[in-house]
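# 3D, please:
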Amino acid sequence: MSFDKDKVLAQFHKMCQNTLMETLEIEFIDAGEDFLTAKMPVNPRVHQPMGLLHGGASVALAESVGSAASLMFVNPELQEVRGIEISANHLKSKREGTVYATARILHKGRSIHLWEIRIVDENDSLISLCKLSNMVLPRRR
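I've put the predicted structure just below:
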């Protein structure tokens, strides 16, 4: 079965309606067989009180893209994905513009997926480096 990027992106767009991802204006913009990319605007909606990108918003972006990426490797009729651990190193601040998060698989087991998520800005400067572990579970009916 061939990978259909447009179908994957449309599926994720639909899943994000009326969720935190919609609130934060996270948009999935690129996908491949082993990666997924989303973008998020940096504006007062995602600022901390000092006017900088909130670390929690970066983590929400990272977990959103990493968890969605795991869905590309499971059968959604039979399996569900749950984030079980995330770590983030915030390396550079950002006041405005856009950040891009790309999740790349580090380990794809039957029950655990490990992702590295790099969050960069428009100039490809590294803003945050995150690691996400997802558990693959049988789908609850």
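# make it CA atoms for all contacts and neighbour counts henceforth
OK.
# which SSE is immediately downstream of the longest helix that the chain contains?
Ordering each helix of the chain by length in residues (DSSP state H) puts helix 55-71 first. Heading C-terminal from helix 55-71, the first helix or strand you meet, by DSSP states H and E, is strand 79-90.
# show me which residues of the longest helix of the chain are buried.
55, 57-71 (16 or more other C-alpha atoms under 10 Å).
# same check on stretch 26-46?
Result for stretch 26-46 [16+ other C-alpha under 10 Å]: buried residues 26-29, 31, 35-43, 46.
# let's see this one next, to set against the first:
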Amino acid sequence: MLHPRFPTPQEVTTLSPEALAARLGGLEGTLGHKLGIRFTYASPQRVEAHMPVEGNRQPAGRLHGGANVALAEELASVGSWLNLDTERQVAVGVDINATHVRGVLEGSVSAVATLAYRGRSTLVWQIELSDGRGKTTCLARCTCAVINR
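Below you'll find the model as predicted:
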């Protein structure tokens, strides 16, 4: 079931990317909410967000790689849903891979997901995460399948 605060197909076409991002913030009961993901821009072709390191660390004190992957999939999933008629279709992640290239000890990471391919039944997203200095920390790709309800 789609979160009740998720933008409607009408809102996706009428709200600005910043207003869409504001609608996506703080969706209680979601993993993104637990991880502290904060959306800053959302459109059917591009989604941007930030996630704090605090609360998302691995035992050695660095940002957990699984948190990176969850952030990447959150953006790809949200972006995929923004491309659908949510009354008739759902999107589900079917593949994700990530290469962690730099550790992060503090602050937050920013992520930018860009739609790389849009077909009738498949959407593929490229996601780049970076630290507070703008240095790339993780590169990911996520594929979502489109399923009719």
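# hmm, back to that, the buried residues of stretch 26-46 of the first structure: which two are farthest apart?
Using C-alpha to C-alpha, the two most remote members of the buried residues of stretch 26-46 of the first structure are Phe35 and Asn43, lying 26.0 Å apart.
# which stretches in the first structure count as helices?
5-15, 20-23, 55-71.
# OK, contacts around the most far-flung residue of the second structure relative to its centre?
Relative to the centre of the second structure, and counting by C-alpha atoms, centre = their mean, the farthest-placed residue is Ala60 at 25.1 Å. Residues near Ala60 of the second structure by C-alpha atoms under 8 Å, 6 or more residues apart in numbering: none.
# let's see that with 10 Å instead.
For Ala60 of the second structure, the contacting residues are Leu105, by C-alpha atoms under 10 Å, 6 or more residues apart in numbering.
# what does it align to in the first structure?
In the first structure, the residue matched to Ala60 of the second structure (TM-score structural alignment) is Met50.
# buried stuff in stretch 100-120 of the first structure?
Per 16+ other C-alpha under 10 Å, stretch 100-120 of the first structure contains these buried residues: 100-105, 112-120.
# which residue lies nearest the spatial centre of the second structure?
Leu75 (1.2 Å).
# alignment lookup: that one to the first structure.
By TM-score structural alignment, Leu75 of the second structure lines up with Val65.
# which residues does that match contact?
Applying C-alpha under 10 Å, 6+ apart, we find Val65 of the first structure in contact with 12, 21, 26-28, 35-39, 59, 101-104, 115, 117, 132.
# run the last query once more with 8 Å
Phe28, Leu36, Thr37, Ala38, Ala101, Thr102, Ala103, Ile117.
# what's the answer for Arg45 of the first structure, then?
With C-alpha under 8 Å, 6+ apart, Arg45 of the first structure has these contacts: Leu24.
# same question for His64 of the second structure.
By C-alpha under 8 Å, 6+ apart, the neighbours of His64 of the second structure are Asn56, Arg57, Gln58.
# measure the closest residue to Ser110 of the second structure other than its chain neighbours to Glu87 of the second structure for me?
Leaving aside its sequence neighbours, Ser110 of the second structure sits nearest to His50 (C-alpha to C-alpha, 6 or more residues apart in numbering; 4.3 Å). Applying C-alpha to C-alpha, to the nearest Å, the value for His50 of the second structure to Glu87 of the second structure is 29 Å.
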